[in-house]
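# what follows is a predicted structure for the sequence shown.
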Amino acid sequence: MSHKPQIRIPATYMRGGTSKGVFFNLTDLPEAAQVPGPARDALLLRVIGSPDPYGKQIDGMGGATSSTSKTVILSKSTRPDHDVDYLFGQVSIDTAFVDWSGNCGNLTAAVGAFGISAGLVDPGRIPDNGIATVRIWQANIGKTIIAHVPITDGAVQETGDFELDGVTFPAAEVQIEFMEPADDTGGSMFPTGNLVDDLDVPGLGTLKATMINAGIPTIFVNAEDIGYTGTELQEAINGDAKALERFETLRAHGALRMGLISDLKEAAQRQHTPKVAFVAGPKDYVSSSGKPVRAEDVDLLVRALSMGKLHHAMMGTAAVAIGTAAAIPGTLVNLAAGGGERTAVRFGHPSGTLRVGAQARCENGEWTVTKAIMSRSARVLMEGWVRIPADNA
């Protein structure tokens, strides 16, 4: 029996923020994978090493966590006043499923750099030294993102002294602006119309919840209402199968209430969104690296789940939701931070702290957010080709 040889596809393995993934130029993909559909999904699954019943992704580029099971496809933008189109695919680890329902805010930090290096950005927009402003169209959610990429001697500068909790080594700072990140597809930033709702969840009872669509659809609840303090690290939750099951039940009922699904059974096919997060007021704790986080150094604590597990730091899109909700008086996030009006918030997460700013305003009883801002870093880890069996191309 003969077997087809492997094929190779140009690719770049990049870290962006506290995530990493495989980046592709759209035109480098096999023709069948240059359009959405089963062929594209099959290729990305094989590249990452999914589905893997062992949960390790040994036979692929994935790292067996939601933060490292990611793919990005970029192309020169056809939209006016944009440089690149950015499409994100969250690859399930143990099932044959690629979720296209949302953005990855962390990998967004690497999009501008990849776009410049891949020749997708007009050279005339790139200074010899200084900051290149890359205008990104986020195709999953239909939003504009602006990345401010440092340039030295005409090339992307990746090294620097910017430190990001959740990332071991310093690098160059990349400021990201998420423009008008709230939902504008006919729905409200608060899909239920309320800043806080009573959400009935089997096994947990009736919970106070802030459900917001800004950056990424997110369900916020109070830590104490579900038996936590807000200082938890990954092992406290990810090793508790019953806790994870309760969080998934909460996520499914919140998704239904937000109108993201029409039946609870659909939640299993929408793993990337919505996110679930729990909040608490400031407390002292020790981060996963052993670094002390003092209550006086943060405005609140937030823990968030991604793809069914507690995230090791914070998803960039969830940070946008946090910053937006914190800027709106009366949300659970705002109340946990002490209430009142604010344009920025520093929150504690399992790996340390993160600051995010947001500009929100209320007009005719409806809240809108102009933009959310945060700083991340990014760098190329490896570039060349990925190889997969030809049967998967």
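Ah, there it is.
# CA only for contacts and neighbour counts going forward, please
Fine.
# buried stuff in stretch 320-327?
Neighbour-count burial for stretch 320-327 flags Val320, Ala321, Ile322, Gly323, Thr324, Ala325, Ala326, Ala327 (criterion: 16 or more other Cα atoms under 10 Å).
# can you redo those as CSV with distance to His253?
Shown next, in CSV, are the buried residues of stretch 320-327 (distance: Cα to Cα, whole Å):
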residue, distance to His253
Val320, 22
Ala321, 19
Ile322, 20
Gly323, 24
Thr324, 22
Ala325, 20
Ala326, 23
Ala327, 25
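# want to compare, so here's the second one:
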Amino acid sequence: MSAAPQIKVPATYIRGGTSKGVFFRLQDLPANCQVAGEPRNQLFMRVIGSPDPYAAHIDGMGGATSSTSKCVILSKSSQPEHDVDYLYGQVSIDKAFVDWSGNCGNLSTAAGAFALHAGLVDPARIPENGICVVRIWQANIHKTIIAHVPVSNGQVQETGDFELDGVTFPAAEIVLEFMNPSDDDGEGSSMFPTGNLVDELDVPEDVVTGGKLKATMISAGIPTVFVNAADIGYTGTELREAINSNPAALARLEAIRIAGALRMGLIKTPAEAATRQHTPKVAFVAPPTDYVSSSGKTIAAKDIDLLVRALSMGKLHHAMMGTAAVAIGTAAAIPGTLVNLAAGGKALESVRFGHPSGTLKVGAAAALVDGQWTVTKAIMSRSARILMEGWVRIPG
């Protein structure tokens, strides 16, 4: 019996923040995958090993979680004053689709480092030793990200002593600046798509008695629906197992996400939510309290400003998505949002929040201009490291 041989495509497997993904240079992809369309989607799904009814990704590079089912394409930038274009695909685990509707903040870190590794940055801009400022155009959401990448002997410095909760080993620190992260030119009319800092969502009775749930809906970093943990029966100290092992809980949280997506104008019917799993995110917040993280480390209430738990692709995230951290930092800086109120209700330029794996600090510069809240940038630190490089093989 004759069979098509496997094809091999140059690829690099990178950890960025608390995520992992398969990175490609645009010019290395097969010709029919260098443009958007079904061939590219099929390639990415087969690389990751999706759709997988066993939800294990045994026959692919994915790790069977939303944090590890990702592919990235980088190319020299088509935009003035930028170094690279960065395109991100979130691959569904058990369904046959790739979600292109948002960014991955964690892999934005790796995008800055990979731009140097892949020879996509002008050598004249790379110091022999010091910090290389990589100007990234995020092609999914049409936003600028500035990555401050450490360089030693002309190469990306990957090792160091920067520790990031949710990542076992230390590495070199990469500072990210998300410039003008609010959605003022996308699907929402402004950073707050409804024009309100707090809305009441219509949700099923099994979500909350009375079917009315307070929510802050914001488009900054990534569209996110924030609700109070206490309103839906949680404390904000939950770890993954408490949520992800409970199908009824996941269904209730998905109902909140759908209600928020409809109110934000991201979907027109509830059925559309099934093909837009990456956005919006749904997160629940609570005032600070002591808890034990997934690593067994005790997080003291005095060391954090608030608690946040967020879902990604239908499951509670083991730490925090980078783009959701931008949304958290931005919402915390604006008095009156549920995030700000959980953090004490005062003006905040940065917050340290508790998540299942530990804590994370994020800063945001927000201002009220002509009656509209705007944010100029959000800042956080992550790290990135190449895990493997060479070729990924895909059945022809």
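Structure received. On a predicted model such as this, the values are computed, not experimentally measured, just so you know.
# superposing both, give me the TM-score.
Scored against TM-score structural alignment, normalised by the length of the first structure, the superposed chains reach a TM-score of 0.99; 390 aligned residues with a Cα RMSD of 0.5 Å.
# need the buried residues of stretch 320-327 of the first structure in JSON lines (columns: secondary structure).
As requested, these are arranged in JSON lines below (DSSP: H, G, I helix; E, B strand; the rest coil):
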{"residue": "Val320", "secondary structure": "helix"}
{"residue": "Ala321", "secondary structure": "helix"}
{"residue": "Ile322", "secondary structure": "helix"}
{"residue": "Gly323", "secondary structure": "helix"}
{"residue": "Thr324", "secondary structure": "helix"}
{"residue": "Ala325", "secondary structure": "helix"}
{"residue": "Ala326", "secondary structure": "helix"}
{"residue": "Ala327", "secondary structure": "coil"}
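# what does Pro288 of the second structure align to in the first structure?
Using TM-score structural alignment, the equivalent of Pro288 of the second structure in the first structure is Pro282.
# now do the same for that match: helix, strand or coil?
coil.
# ok, now Asn140 of the second structure?
coil.
# can you pull the contacts of it?
Tyr86, Leu87, Tyr88, Trp100, Ser101, Gly102, Asn103 (Cα atoms under 8 Å, 6 or more residues apart in numbering).
# just checking, Val98 of the second structure touches Ser92?
Yes - if you go by Cα atoms under 8 Å, Val98 of the second structure and Ser92 touch, sitting 6.0 Å apart.
# sorry, back to before: which single one of the buried residues of stretch 320-327 of the first structure is nearest to Gly230 of the first structure?
Ile322 (14.4 Å; Cα to Cα).
# chain neighbours aside, what residue packs nearest to that closest one?
Leaving aside its sequence neighbours, Ile322 of the first structure sits nearest to Val333 (Cα to Cα, 6 or more residues apart in numbering; 6.8 Å).
# quick one: map that neighbour onto the second structure.
So, by TM-score structural alignment, Val333 of the first structure is matched to Val339.
# am I right that that match is in a helix?
Yes - looking at Val339 of the second structure with three-state DSSP, it is inside a helix.
# tally up the residues packed near it, please.
Residues near Val339 of the second structure, counting by other Cα atoms under 10 Å, number 31.
# check the one 10 residues further on too.
The criterion is other Cα under 10 Å. On that basis, Glu349 of the second structure has 16 neighbouring residues.
# Ala271 of the second structure too?
10.
# now which residue in the first structure aligns to it?
Per TM-score structural alignment, Ala271 of the second structure is aligned with Lys265.
# same check, this time on Lys302 of the second structure
Here Lys302 of the second structure is matched to Glu296 in the first structure, going by TM-score structural alignment.
# how about Asn140 of the second structure?
By TM-score structural alignment, Asn140 of the second structure lines up with Asn140.
# what about its match, distance to Leu164 of the first structure?
26 Å (Cα to Cα, to the nearest Å).
# if we can go back for a sec, number of residues surrounding the closest residue to the match of Lys302 of the second structure other than its chain neighbours?
Distances taken as Cα to Cα, 6+ apart put Pro282 closest to Glu296 of the first structure, at 7.2 Å, once the chain neighbours are dropped. Pro282 of the first structure has 24 neighbouring residues, counting by other Cα under 10 Å.
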